[in-house]
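>>> quick one: sequence and predicted model below, then my questions.
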Amino acid sequence: MNRWLAFDTSTDVLSLAVAQGEQTWAKTLPGGAQASATLIPSVMDLLAQAGMPLASLDAIVFGRGPGSFTGLRTACSVAQGLALGAQLPVLPVDTLLAVAEEARLQAASPDSLTVLAMLDARMDEVYSAVYRWSAGAWTLLSQLQVGAPERVAVPVGPDVLLAGNVFDAYGARLPAGRCVQALPTAAALLRLAPALWASGYAVPADEAMPLYIRDKVAQTTAEREALKAVPPLPGQA
């Protein structure tokens, strides 16, 4: 029975959850600048509610990006600090994959689904990636990208869903299609965790690094090497 702690601070919403087998405890709080001050106390409170000491966890799952630079730094530093103290591995998860997973749940979990996942990148741009759900697993169909809303291309197919937090901000500048508001929730991270864990995505605590798309030079050499060591999703180059 897996025991996980998961959190995401990549957007203006702080989402965290813990799971013990099929039982889940979750909390949603304001994110942004507040996340750095509230994340650790909220984590400890949620673990106490669940009766799960930090050291009893299998891993700490976190949204590694893309997203807010400050938010990603917060998530990585907290994941690293907690995991080092409790001698736990960490499980980094792409935030756009979590958006796709949240959209899949809202779409009533069809047998197959293609999701164009998008997050607001500010500066008049969006982060985007295309994922395919089939045979109970996700495959990445396109590289993660950042660019103007008008440049986002919708994949061809009858079961395509556009998902993310970009629709209010960019509206008609986005391509047309069936849309659903979705964020990279901690609950989505928990649903993704077992398959990613089984596929070898867990890394030591000191390799909890953010995934940037817009600004690759912001990463240190150690961060770039750590990201190269993380195995790609099936179908990812």
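Nice, thanks for sending it over.

>>> when you work out contacts or count neighbours from here on, use the C-alpha atoms and nothing else.
OK.

>>> so how far is Glu150 from the residue sitting nearest the centre point of the chain?
In the chain, the residue lying closest to the centroid (C-alpha atoms, centre = their mean) is Thr95, at 2.6 Å. Counting by C-alpha to C-alpha, to the nearest Å, the separation of Thr95 from Glu150 is 21 Å.

>>> what does Ala83 give?
40 Å.

>>> neighbour count winner among these two?
Neighbours were counted for Ala83 and for Glu150 using other C-alpha atoms under 10 Å; Ala83 has more, 22 against 13.

>>> out of everything not next to it in sequence, what's closest to that one?
Ala205 (5.5 Å; C-alpha to C-alpha, 6 or more residues apart in numbering).

>>> which residues touch the one you found?
79-81, 83-84, 87-90 (C-alpha atoms under 8 Å, 6 or more residues apart in numbering).

>>> how about Leu192?
By C-alpha under 8 Å, 6+ apart, the neighbours of Leu192 are 98, 101.

>>> mind telling me what element it is part of?
Counting by DSSP states H and E, the element that carries Leu192 is helix 186-198.

>>> list the buried ones in that helix?
186-190, 192-193, 196-197 (16 or more other C-alpha atoms under 10 Å).

>>> for stretch 165-175, same thing?
Result for stretch 165-175 [16+ other C-alpha under 10 Å]: buried residues 165-167, 170, 174.

>>> okay, one more to line up with it:
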Amino acid sequence: MKLLALDTTSGACSVALYDDGRITEQFVEAERDHTRRLLPMVDEVLAQGKLELAQVDALAVSRGPGSFTGLRIAISCVQGLAFAADKPVVPVSSLAALAAGARRKHPEWQQAPVVSALDARMGQIYWGVYSPKAPNCSLLPEAVQDPEQAVHVLRESDLPRELYGAGPGWHYPALEQAPVKVRDTEALIHARDIAELGALLWQNGVSMRAEELEPLYLRDEITWQKRQKIRSQ
């Protein structure tokens, strides 16, 4: 199968082409300029893969959680491309992609669950736990919580004793009490991992129409406040 994947969830912008297991990726760490960079990166990745957009089977994108602005940029771009090419979309958890990338970066983590954590601001984190046997599904419900709450949930859970931590959300001092063996605070989300996870979902029949795609914010009250502010302007 051929799948085009995009991500602008956090402080990086990346595009990847999955072509029957072979992956071509463009990745850049950029806090801003995602909107300007994304489409040229799509063109370059497709050119490197010697494919046209019409030749891909589907598009994959990080559905969140993550930066509100970042999620909207990637999702709106994928929707536009999917509409133009009449292609389905495969939504992938940003936390699952973070765990998959950390496991790829650290071969010694291959057999253990990875606890992904992204900074949700306001003193909270987005987090979830992903095993190599079911990389798209969190072993605990994905959540946005105070670091202390997350530590409590991890300690009270019946997860395996050997856990690893990945992602920039692990910078909070309270998370030093979490039952993880090692943590990588520099792990980032890559479109190549979204592509691989998206390919697994696609093979299991998971896809949707572009108009059905919506970001997963987790922090519903903040989303509601933003919508209310926009409506009042």
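Right, received. Where do you want to start? Since this is a predicted model, take the numbers as computed values, not measurements.

>>> got a TM-score for the two of them?
In this superposition the chains share a TM-score of 0.84, using TM-score structural alignment, normalised by the length of structure 2; 216 aligned residues with a C-alpha RMSD of 2.1 Å.

>>> circling back: export the buried residues of helix 186-198 of structure 1 as a markdown table, with columns for distance to Glu225 of structure 1.
Output for those, formatted as a markdown table (distance: C-alpha to C-alpha, whole Å):
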| residue | distance to Glu225 of structure 1 |
| --- | --- |
| Ala186 | 26 |
| Ala187 | 29 |
| Ala188 | 27 |
| Leu189 | 24 |
| Leu190 | 26 |
| Leu192 | 24 |
| Ala193 | 23 |
| Leu196 | 20 |
| Trp197 | 20 |
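
>>> could you confirm Trp138 of structure 1 falls within a helix?
No. Trp138 of structure 1 is assigned strand when assessed by DSSP: H, G, I helix; E, B strand; the rest coil, not a helix.

>>> how close does the helix or strand where Ala117 of structure 2 lies sit to structure 1?
Element membership for Ala117 of structure 2, per DSSP H and E: strand 114-121. The superposed strand 114-121 of structure 2 is, by mean C-alpha distance after the TM-score superposition for structure 1, a mean 1.1 Å from where its aligned residues fall in structure 1.

>>> mean deviation, the helix or strand following that strand versus structure 1?
Where DSSP H and E defines the elements, the next helix or strand beyond strand 114-121 of structure 2 is strand 124-131. With mean C-alpha distance after the TM-score superposition for structure 1, strand 124-131 of structure 2 departs from structure 1 by a mean of 1.2 Å once superposed.

>>> contacts for strand 124-131 of structure 2, please.
65-66, 95-96, 99, 111-120, 136-147, 150, 169.

>>> are any of those buried, and if so which?
65-66, 95-96, 99, 112-120, 136-139, 142-147, 150, 169.

>>> just to revisit the earlier point, the helix holding Leu192 of structure 1 maps to which residues in structure 2?
The alignment of helix 186-198 of structure 1 onto structure 2 (TM-score structural alignment) spans residues 191-203.

>>> what about the longest helix in structure 2?
helix 68-85 (DSSP state H).

>>> so which bits of whichever helix or strand comes after it are buried?
As assigned by DSSP H and E, the chain's next helix or strand after helix 68-85 of structure 2 is strand 89-93. Applying a neighbour-count criterion of 16+ other C-alpha under 10 Å, one finds 89-93 buried in strand 89-93 of structure 2.

>>> just checking, what packs against the helix or strand just after strand 89-93 of structure 2?
Downstream of strand 89-93 of structure 2, the next assigned helix or strand under DSSP H and E is helix 94-105. Helix 94-105 of structure 2 sits against strand 58-64, strand 114-121, strand 124-131, strand 134-138, strand 164-166, helix 191-203, with contacts defined as 3 or more C-alpha pairs under 8 Å, 6 or more residues apart in numbering; DSSP states H and E.
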